[in-house]
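Novice: Provided below are the primary sequence and the corresponding predicted coordinates.
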Amino acid sequence: MSEILKKLSGQGVSIWLDDISRERLRTGNLQSLITDRQVVGVTSNPTIFASALSKGDAYDGQLHDLKIRGVDVEEAVRAITTYDIRWAADVLRPVFDASGQVDGRVSIEVDPRLSKDTDKTVAEARALWWLVDRPNLFIKIPATVEGLPAITQAISEGISVNVTLIFSLERYRAVMDAWLTGLEQAKANGLDLANIESVASFFVSRVDGEIDKRLDKIGTPEALALRGKAAIANARLAFAAFEEVVASPRWQALAEAGARPQRPLWASTGTKNPDYPDTLYVDELVTSGTVNTMPEKTLDATADHGKIAGDTVRSSYEEAWNTMAALKEAGIDYDDVVSFLERDGLSKFEASWTELLETVSSELKKA
């Protein structure tokens, strides 16, 4: 067992794996990560499934049966992905029970092509919730403007939600408002709030990726000195916003009724710039009550040489605000950056979904 990962977990950070495959499940690899690497949750996305399908023979039997049944590609995708999600949820069920239903969670994404349609997103969330039928499931809904009322509606019906693709502080506050409204409606509907969980996935490395490009283009010494600082500052200020909300009377009333906080989740934590430490977005975002979902490469790097030196968030708000002010002074338009990142993220989500459909179609033909 990695002592570094144990230390990170001891700081109150839930370690989730940003990957899933049937090969991991059937070989017991996921269970090993739970036992040896402190992994207490799993996130998935279409690219992860497409990659898993293209390797090995783990899906051959199901693909063969789906082909014989003559199902279309969309139905085949749902059959394949929900099978893995159910299996992973069952592997993680002991963690779910031991953590009081907080961790042990597995996330599956709504079709990203629906991200601009509230009603279709809600219908898809309901369908996935019914199809997987596991209490430790999260339905991933993008934090688009149209996604906000879908988040509220899903939570009001008792569906646990992983809100994904959050970049801006303003949108994050809107996400928290949508979550609180959903809980208030669930309470009015007589639901047990203790059974409704949510996380808010704040994307990290992509912020540096875009802002660094803009800083390089500006090219002044002041601009270049800010490279690699925006993403961590942005995430730390997101946690400050979270703390404000959970200190509010509105939240306290829900907490007294049994609700639990919508934990901030650090997503996109693999370091894309080789000049930066490969554990940067783990080491610098340590604080209790958060989730860090890591690609296995980042998980292994953290286990090997992560620098976990206590809380690195709560005492850094002033520094984070100063960084954001310096970025603005250097010529960075924050609103334009986060708007671009959302559009780009949605485009990548849709491309990933298309890739998954094409992969399943190809594999069905070979089955």
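Specialist: That came through, no problem.
Novice: from here on, just use CA atoms for contacts and neighbour counts.
Specialist: Noted.
Novice: tell me which residue lies farthest from the centre of this protein.
Specialist: Ile68 (35.2 Å; Cα atoms, centre = their mean).
Novice: check which element follows the helix or strand harbouring that residue along the chain.
Specialist: In the assignment (DSSP states H and E), Ile68 maps to helix 60-69. Next along the chain after helix 60-69, taking DSSP H and E as the criterion, comes helix 73-98.
Novice: quick check: angle from the following helix or strand past that following helix to helix 73-98?
Specialist: Toward the C-terminal end, the helix or strand that comes next after helix 73-98 (DSSP H and E) is strand 105-109. Here strand 105-109 runs at 160 degrees with respect to helix 73-98, directions being taken by axes from the mean of the first three to the mean of the last three Cα atoms, to 10 degrees.
Novice: what are the buried residues along the next helix or strand after strand 105-109?
Specialist: Next in sequence after strand 105-109, counting helices and strands by DSSP H and E, comes helix 118-132. For helix 118-132, the buried set under the neighbour-count rule, 16 or more other Cα atoms under 10 Å, comprises Thr118, Asp119, Lys120, Thr121, Val122, Glu124, Ala125, Arg126, Leu128, Trp129, Val132.
Novice: out of the residues you listed, who's nearest Thr27?
Specialist: Distance to Thr27, by Cα to Cα, is smallest for Val132 among those, at 21.5 Å.
Novice: for that closest one, what are its contacts?
Specialist: For Val132, the contacting residues are Thr82, Tyr83, Ile85, Arg86, by Cα atoms under 8 Å, 6 or more residues apart in numbering.
Novice: alright, now check it against this:
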Amino acid sequence: MATTNPRIKALSDVGVSIWLDDLNRPMIGSGDLQKLIDEQDVVGVTTNPTIFASALKDGTAYNEQVKQLADQGAGVDDAVFAITTEDVRNACDVMRPVYDATDGQDGRVSIEVDPRLAHETQKTVEMAKQLWQTVDRPNVMIKIPATVEGLPAITQVLAEGISVNVTLIFSLERYRGVMNAFLTGLEQAREAGKELPSIRSVASFFVSRVDSEIDKRLDAIGSDEAKALKGKAGVANARLAYQAYEEVFGTPRWQTLADDGAHTQRPLWASTGVKDPAYPDTMYVVELAAPDTVNTMPPKTLEALADHGEVKGDAVTGSYDDAKTVLDQLEQLGVSYADVVAVLETEGVEKFEKSWDELLASVEGELTTAGGNADYATQEA
């Protein structure tokens, strides 16, 4: 875990855990994941339906398992579950030394609950437990979306002693709801006699998608004032989220949990690959460097950081007034923050559902090709 790259080391030295937003079977088997751990200070992995859908389309790494599943007459949902949990279990094993060395803070691999359940609390809880039991590794994290229905699911899953990666957070108000769900979950876990030090959580705040949506609206306004605000909202929003994190984890309510060994729910910056080529490709890494955070990067962003990223220390603490000014100026121009984050959450769930459908279709095709049963109709989740 000791990189020789000075740019990556500079980010780690600020207190940022570098996680990779990518996973596929060849990466695990070839030693490429281990190489990223050794050379690029990668200390965690996140997955999502889009990543798995892409992995299944490429190469032949999954053929043998698909053939076995087809021979067993597995339905497409069961096949997807088996394929994805195997990849995550194997990645957990590669990451286990990092998990041990960091006392469980890092060395984590995240796997997502079926996004079609994003608005169903109890089914989300049930699938989260099933994923946890099936992967059967202490360093797995179960991803649950921060929808209104997801919040009570987050509490219930944490109360079971299961580590959770809360995903698809866009708004500051929802983020406060997520932190409340986390604290409530830990309080319930303590009442149930669970060991709090073993429960870990991160809150994944999406960044680049905020700029994509707001920039589109600023372009439509078209004034010089609007153009001057392009590319500023994503970072400003995330910086204000960090302010909220500092506030909540400075309260007496939190302190009573910390006294029993609980760990904070670290902010995780997600969607950190820039969507607009006009922006620096390391913008969402360098400008969000802060202690006790995670930045999960797609491979291209990690490569850009290693090649030319200029980390200048903590870029977040104390930036809150400027960040608030950005959001205030957007409101004055008629860009509704409330509408933007509502649109992004709806689209975020829809995008993951679409990727999940692509994953199901891909596996269904593979099962059919492998000579399994003719009927691979999607089972009810």
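Specialist: Sure, I can see it. Since we're looking at a predicted model, the values are computed, not measured.
Novice: so what's the equivalent of Val157 of structure 2 over in structure 1 closest to, chain neighbours aside?
Specialist: In structure 1, the residue matched to Val157 of structure 2 (TM-score structural alignment) is Ala154. Beyond its immediate neighbours in the sequence, the residue positioned closest to Ala154 of structure 1 (Cα to Cα, 6 or more residues apart in numbering) is Val122, lying 6.4 Å away.
Novice: what is the aligned counterpart of the one you found in structure 2?
Specialist: For Val122 of structure 1, the residue aligned by TM-score structural alignment is Val125.
Novice: try Val246 of structure 1
Specialist: Alignment note: Val246 of structure 1 maps to Phe249 in structure 2; criterion TM-score structural alignment.
Novice: burial count for that match?
Specialist: 18 (other Cα atoms under 10 Å).
Novice: gap between the nearest residue in space to it that is not next to it in sequence and Leu367 of structure 2?
Specialist: Computed as Cα to Cα, 6+ apart, the closest residue to Phe249 of structure 2 that is not its neighbour in sequence is Thr264, at 7.0 Å. Here Thr264 of structure 2 is placed at a distance of 43 Å from Leu367 of structure 2 (Cα to Cα, to the nearest Å).
Novice: which one of these two has more residues nearby?
Specialist: Higher neighbour count among Thr264 of structure 2 and Leu367: Leu367, with 28 against 20, using other Cα under 10 Å.
Novice: mean deviation of the helix or strand containing Leu327 of structure 2 from structure 1?
Specialist: Assigned by DSSP H and E, Leu327 of structure 2 belongs to helix 320-332. Once the two models are superposed, helix 320-332 of structure 2 sits on average 0.8 Å from its counterpart in structure 1 (mean Cα distance after the TM-score superposition for structure 1).
Novice: read off where the next helix-or-strand element following that helix ends up in structure 1.
Specialist: Next in sequence after helix 320-332 of structure 2, counting helices and strands by DSSP H and E, comes helix 337-369. Helix 337-369 of structure 2 corresponds to residues 334-366 in structure 1, going by TM-score structural alignment.
Novice: re earlier: isn't the match of Val157 of structure 2 up against Gly182?
Specialist: Yes - the pair Ala154 of structure 1 and Gly182 passes the contact test of Cα atoms under 8 Å, sitting 7.4 Å apart.
Novice: joint contacts of these two?
Specialist: Counting by Cα under 8 Å, 6+ apart, Ala154 of structure 1 and Gly182 have no common neighbour.
Novice: next, the residue sitting nearest the centre point of structure 1: secondary structure please.
Specialist: Closest residue to the average C-alpha location of structure 1: Ser201 at 4.3 Å, with Cα atoms, centre = their mean. Secondary structure assignment for Ser201 of structure 1 (DSSP: H, G, I helix; E, B strand; the rest coil): strand.
Novice: which residues touch it?
Specialist: Contact analysis of Ser201 of structure 1 by Cα under 8 Å, 6+ apart lists Asn162, Val163, Thr164, Leu165, Ile166, Pro264, Leu265, Trp266, Ala267.
Novice: if I line the two up, what does it land on in structure 2?
Specialist: Using TM-score structural alignment as the criterion, the counterpart of Ser201 of structure 1 in structure 2 is Ser204.
Novice: then Glu3 of structure 1?
Specialist: Counting by TM-score structural alignment, Glu3 of structure 1 lines up with Pro6 in structure 2.
Novice: neighbours around the closest residue to its match other than its chain neighbours, how many?
Specialist: Of all residues beyond its chain neighbours, the one nearest Pro6 of structure 2 is Ala306 (8.0 Å), with distances taken as Cα to Cα, 6+ apart. The burial metric for Ala306 of structure 2, expressed as a neighbour count using other Cα under 10 Å, is 17.
Novice: same check, this time on Leu193 of structure 1
Specialist: Around Leu193 of structure 1 there are 21 residues (other Cα under 10 Å).
Novice: give me the distance between it and Ile139 of structure 1.
Specialist: Separation of Leu193 of structure 1 from Ile139 of structure 1 (Cα to Cα) stands at 17 Å.
Novice: kindly report the same for Glu350 of structure 1.
Specialist: When distances are taken as Cα to Cα, Glu350 of structure 1 and Ile139 of structure 1 turn out to be 17 Å apart.
Novice: looking at the two, which one has more neighbours?
Specialist: Ile139 (24 against 18).
Novice: quick one: contacts for that one?
Specialist: Contacts for Ile139 of structure 1 (Cα under 8 Å, 6+ apart) come out as Ser107, Ile108, Glu109, Val110, Ala125, Leu128, Trp129, Ile159, Ser160, Val161, Asn162.
Novice: ok, and the closest non-adjacent residue to it?
Specialist: Closest residue to Ile139 of structure 1 apart from its sequence neighbours, by Cα to Cα, 6+ apart: Val161 at 4.8 Å.
Novice: any idea how far the one you found lies from Gly228 of structure 1?
Specialist: Here the criterion is Cα to Cα. By it, Val161 of structure 1 lies 30 Å from Gly228 of structure 1.
Novice: if you count what's nearby, which of these two comes out ahead?
Specialist: The neighbour comparison of Val161 of structure 1 against Gly228 (other Cα under 10 Å) goes to Val161, with 26 against 20.
Novice: mind checking how far stretch 248-261 of structure 2 is from the chain centre?
Specialist: Distance of stretch 248-261 of structure 2 from its chain centroid, counting by Cα atoms, centre = their mean, to the nearest Å, is 24 Å.
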